[in-house]
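Chemist: Okay, predicted coordinates and the sequence, questions at the end:
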Amino acid sequence: MDAEVIVVGAGPAGLMLAGELRLAGTGVTVLERLGEPSGESRGLGLAIRTMEVFDQRGLLPRFGPLETGNFGHFAGLFLDFGVLDSVHESAKTVPQSQTESVLEKWAFDLGADVRRGTEVVGLRQHADHVEVVVRGSGGTQRLNARYLVGCDGGRSTVRKLGGFDFPGKSSTRELFLADVRGIDVRPRMIGEQVPGGMVMAARMPNGDTRLVMSEHGKPPRPRTEPLGYPEVADTWRRLTGDDISGGEPVWFNAFGNAARQVTEYRRGRILLAGDAAHVHLAAGGQGMNTSVQDAVNLGWKLAAVVRGRNTEDLLDSYHDERHPVGRRVLVNTEAQGHLILSGAETGSLRAVLAELTELPEVRRHLAAMVSGLEIRYDVGGGGHPLLGRRLPHWELTTPDGRTDTTALLHEARGVLLDLRDNPVLRERAAGWSDRIDIVTCGPVSGEDTTAVLVRPDGHVAWAAPGSHHDLTSALTRWFGEPRSH
């Protein structure tokens, strides 16, 4: 094998996955078509769950000072994320280019092999490996890996060559996004309606202005040439009356409101993550949030299979858990798209929704949905309210001093929290101590929970009291057979 795992695409999903695999000791090669980072930043900011995920890997300090806040929106309607159970706020002004830079440096530090200027042009799946044909500066070559993961975006080559079905809805609208330097336009909230369409404008910390615009009656059209800035400026002038033609475009592109999702996230030894598996209208940064979580869900599972600690059945749980999450994102972004892009005819619907968001239950529901905090996987067992959910941030006191549940996940290992100093519990889990950390600590204030088994992705696999299956079954399902002890 040239690599244990080949990851195609050096965006947030691919780089996060590479880091996760290396934390678990799995060899990974990342293939990226572009010779250099594009500098484009479609995603702007980090959702609350992304902040939690990066924190549980110790990555947040690499970003430097972050501007955070508890405000967000659903189709332009204000939401207060402060009602959610998290120690984090969302970061509002982190460009995707910075996120990719941080993740690439992290993956490189862990030993990932990132090869830029390398394009996948063919692949063939065999019984025990995947053969990948690549083209780069050195010509065409063949690489073999035990598994291949496509993280190569909405136009994924891996998805097409791998024969994945990608049903859904095609774009009905075209939108422009542009970061422009040296212009002075008034701020406009996403979804602001003007007579000819929808506009948004926001000043970024570096002084550039982010613009989003869409004209009514302008369906997507095939583009034989790249979008030019004059077309962007003309569209903004028609919609707002403002002349931005003298501005300096940092970058700009056109995108649509297509909503598609593959029917399966895994076909044998080929898997998909991020935009390669699901595309939707960009609304509230959910695309990158979902892509990062795809990678964190898949990484430890794929590593466990590659290392021979689990059977391939564990990989089926990746599809089972993440496909419904992706579907949920498609539904809520499509709903937001109707409200943002349809114009005056949705005014009454928007007014009713604005009234509903005054209700605390509705605000909490929508905030949890768009922030990624509502997710609950079916891990079996039932009963305990934490099962399948991400473990909250708990401050802990151990015999070795104080720590917290976030710090315990830095190495991407499983964690068994013994909250009542139970030697029988610890002995029962001893056979898995090469894969999980067994931590004895004092009770958590306000919690009746006596023990928790946490997966490397931060989700609870077993908890007591209340789980309907025993600890041994949960350990075997998620971490494989115990070693002799």
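Modeler: Received the coordinates, thanks. These figures come from a predicted structure and were not determined experimentally.

Chemist: Could you use CA atoms for every contact and neighbour count after this?
Modeler: Will do.

Chemist: For residue 237, give me its contacts.
Modeler: Shown in contact with residue 237 (C-alpha atoms under 8 Å, 6 or more residues apart in numbering): 243, 244.

Chemist: can you pull the buried residues of the strand or helix carrying it?
Modeler: Residue 237 belongs to helix 229-240 when assigned by DSSP states H and E. Across helix 229-240, burial judged by 16 or more other C-alpha atoms under 10 Å covers 229, 232, 233, 235, 236, 239, 240.

Chemist: A further structure is provided below for comparison with the first:
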Amino acid sequence: MQNQSPDIYDVVIAGAGPVGLFLACELRLADLSVLVLEQAQDPYSALKQLPFGLRGLSIPTTEAFHRRGLLDEIVAAQRERSGAIKSAAHWMQQTRRPAGHFAGIQFYQDNIDVAKWPWRLPTPADAGFAIDMETLESILTARACSMGVEIRHGFGVDAIIVSDEDVTVQAAGEIFRGRWLGGCDGGRSTVRKLSGFDFVGTDPEFTGYSVDVELADPDKLGPGRNDTPTGMYTYTQPGTIAMVDFDGGAFHRTEPITREHVQRVLRRVSCTDVTITALRLAATWTDRAHQATTYRKGRVFLAGDAAHIHSPLGGQGLNLGLGDAMNLGWKLAAAIRGHAPADLLDTYSRERHPVGAQVLDWSRAQVAIMRPTPSSRALQVIIRDLIETSDGATYFAERVRGVSLRYDLGGSHPLVGRSAPDFQLLDGTTVGALLRAGKGLLLDFDARAPLRALASGWADRIDYVADEPRDRLGVSALLLRPDGCVGWASDGVPDQGEAAQAASRWFGG
């Protein structure tokens, strides 16, 4: 490395995708200095605009955006492109409203029993939708820049030196120093490799293709999703195709993707003699499922695809990464500010690793019933029957939408570890709006003097709000972490000792 004297940032982040950008915004809420290094010179990619580039946002993701004041902007941007999305996404053209799918087997909104989610209240974050990656990245980039995040494109990380006090990063021939380093640089993460994280899991069974083509005979392909004796493909007009070829992932990133190759695979998978006259855009992917054994090594953290990769089936990868950023940001900020409890940073990996492992298994389970074998086809029939029932649709909705997410924080109250309900106070203010500043929140629905006094001891870290909600769900008081997770709750007369212990656990002494 060259001898230079670069600026020292509180945090250097590798990767200017949605996860890195959202993490940077979270850190800027605490007024920290943040540098984002992005390998790509130009973040624009035509693939990000295509229909198969659409990503469905889960409830934890939309809640996070709601709590940071981003949701309205994202919804508005999505509506501007809604015409293109509807024309391309076959599942948005159905008369019966789909609510998601498992390996292409859809479940529907009218089958979901929301009464089984008694801890939820109506919120703008409940409106599920899909957005293209370019639009999302543009919004997050604008937000990051407006908050003072420094972003440098064309700076891929080449080397890292970690000491007890800081991290030195070499990128594009320049040297940067940060007190901490966040690896948000994707599935082939350089930060992960250079830092020596173990990355373990299962190898791929197929090569997936997402292509935009011109067809001489489009009527030979069935619209929507099609299972065949040799694989699966999804076809939407005017020429967008996704397909999987169970070749053990042999073709992924091994050769240039040509029209002739895509045509051979499409004919084999679709069992037709369809002809491709032009290949406009193409990308491959696999069902490789790997995860870092820990998300932290000293002063280096991993988030997003750098920490976990799996097939894009069900579109949960983006949501998983954004959840990582929301969980890590406030904890890292607290550590830098000097008021984090001793083990707060370790709770990031402890809470998020099991969530990632569960998503990887969810992906593997989908692959298991997609195989073009008699046993997998038989299993599909059973899943279709189950998913059509109310209990089945509700279960799959809980998993796909992230409604069932709950961190194991201990405590007996059923809300602890869950995302806080979006309580609406009598003046119309919601919990989502009260969390915009990225601080903790003590909600006291009975305006008890002891809780007000307790909150004053953390006035710089916890906002205290005493008001009556329109629906309190039987709760009298709650302590929320900056990410909106319930850290403590009470139904009756609050236990001051428990409340104080929870405040110390999450916000320090």
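Modeler: Thanks, I have it. Since the model is a prediction, treat every value here as computed from it, not as a measurement.

Chemist: TM-score for the pair, please.
Modeler: Comparison of the two superposed chains (TM-score structural alignment, normalised by the length of the first structure) gives a TM-score of 0.90, and 467 aligned residues with a C-alpha RMSD of 2.3 Å.

Chemist: Can you tell me what sits against the following helix or strand past the helix holding residue 237 of the first structure?
Modeler: Downstream of helix 229-240 of the first structure, the first helix or strand assigned by DSSP H and E is strand 248-256. Strand 248-256 of the first structure has contacts (C-alpha under 8 Å, 6+ apart) with 40, 171-182, 220, 227, 229, 281.

Chemist: buried residues in strand 248-256 of the first structure?
Modeler: Going by neighbour count (16+ other C-alpha under 10 Å), the buried part of strand 248-256 of the first structure is 249, 251, 252, 253, 254, 256.

Chemist: Stretch 263-276 of the first structure: end-to-end distance?
Modeler: One end of stretch 263-276 of the first structure sits 12 Å from the other (C-alpha to C-alpha, to the nearest Å).

Chemist: hmm, who's touching it?
Modeler: Here stretch 263-276 of the first structure makes contact (C-alpha under 8 Å, 6+ apart) with 13-14, 125, 129-130, 146-156, 158-159, 162, 164-167, 277, 287-288, 290-292, 294-295, 315-316, 318-319, 323.

Chemist: mind redoing it with 7 Å?
Modeler: With C-alpha atoms under 7 Å, 6 or more residues apart in numbering as the test, stretch 263-276 of the first structure has contacts from 13, 129-130, 147-156, 159, 165-166, 277, 290-291, 294-295, 319.

Chemist: The longest helix seen in the second structure corresponds to what range in the first structure?
Modeler: Longest helix of the second structure, by residue count under DSSP state H: helix 346-370. Using TM-score structural alignment, helix 346-370 of the second structure corresponds to residues 316-340 of the first structure.

Chemist: got it, and stretch 284-304 of the second structure?
Modeler: With TM-score structural alignment as the criterion, stretch 284-304 of the second structure aligns to 254-274.

Chemist: can you tell me the distance between the two ends of stretch 409-419 of the second structure?
Modeler: From its first residue to its last, stretch 409-419 of the second structure covers 12 Å (C-alpha to C-alpha).

Chemist: So which of the buried residues of helix 229-240 of the first structure is the closest to residue 380 of the first structure?
Modeler: Nearest to residue 380 of the first structure among the buried residues of helix 229-240 of the first structure: residue 232, at 51.0 Å, using C-alpha to C-alpha.

Chemist: Can you tell me the element the nearest residue to the closest one once chain neighbours are set aside falls in?
Modeler: Spatial nearest neighbour of residue 232 of the first structure, chain neighbours left out: residue 176 (6.9 Å); criterion: C-alpha to C-alpha, 6 or more residues apart in numbering. Residue 176 of the first structure belongs to strand 174-181 when assigned by DSSP H and E.

Chemist: so which helix or strand takes in residue 426 of the first structure?
Modeler: Following DSSP H and E, the helix or strand that holds residue 426 of the first structure is helix 423-429.

Chemist: what does that helix rub up against?
Modeler: Helix 423-429 of the first structure has contacts (C-alpha under 7 Å, 6+ apart) with residue 438.

Chemist: what's the helix or strand that that helix is followed by in contact with?
Modeler: Moving toward the C-terminus from helix 423-429 of the first structure, the next helix or strand (DSSP H and E) is strand 436-440. Strand 436-440 of the first structure is contacted from outside by 398, 413, 414, 415, 416, 417, 418, 419, 421, 426, using C-alpha under 7 Å, 6+ apart.

Chemist: Over in the second structure, find the residue span strand 436-440 of the first structure aligns onto.
Modeler: The alignment places strand 436-440 of the first structure over residues 462-466 of the second structure (TM-score structural alignment).

Chemist: The matching stretch vs the first structure, mean deviation?
Modeler: Following superposition, stretch 462-466 of the second structure is found to deviate from the first structure by 1.1 Å on average (mean C-alpha distance after the TM-score superposition for the first structure).

Chemist: Show me what residue 453 of the first structure lines up with in the second structure.
Modeler: By TM-score structural alignment, residue 453 of the first structure lines up with residue 479.

Chemist: From residue 488 of the second structure, how far off is its match?
Modeler: 5 Å.

Chemist: cool, residue 393 of the second structure as well?
Modeler: Plainly put, residue 393 of the second structure is 31 Å away from residue 488 of the second structure if you go by C-alpha to C-alpha.

Chemist: Mind checking which of these two has more residues around it?
Modeler: More neighbours surround residue 488 than the other of residue 393 of the second structure and residue 488, with 26 against 23 (other C-alpha atoms under 10 Å).

Chemist: mind listing what that one touches?
Modeler: Residue 488 of the second structure makes contact with 416, 478, 479, 499, 502, according to C-alpha under 7 Å, 6+ apart.

Chemist: Take these and keep only those in strands.
Modeler: 478, 479 (DSSP state E).

Chemist: Between the contacts of residue 488 of the second structure, identify the one with the most neighbours.
Modeler: Most neighbours among the contacts of residue 488 of the second structure, by other C-alpha under 10 Å: residue 479, with 28 neighbours.

Chemist: didn't that residue look like it was pressed against residue 490?
Modeler: No - taking C-alpha atoms under 7 Å as the definition, residue 479 of the second structure is not a contact partner of residue 490, at 9.3 Å.

Chemist: Tell me the secondary structure at the aligned residue in the first structure for residue 323 of the second structure.
Modeler: Aligned by TM-score structural alignment, residue 323 of the second structure pairs with residue 293 of the first structure. Per DSSP: H, G, I helix; E, B strand; the rest coil, the secondary structure class of residue 293 of the first structure is helix.
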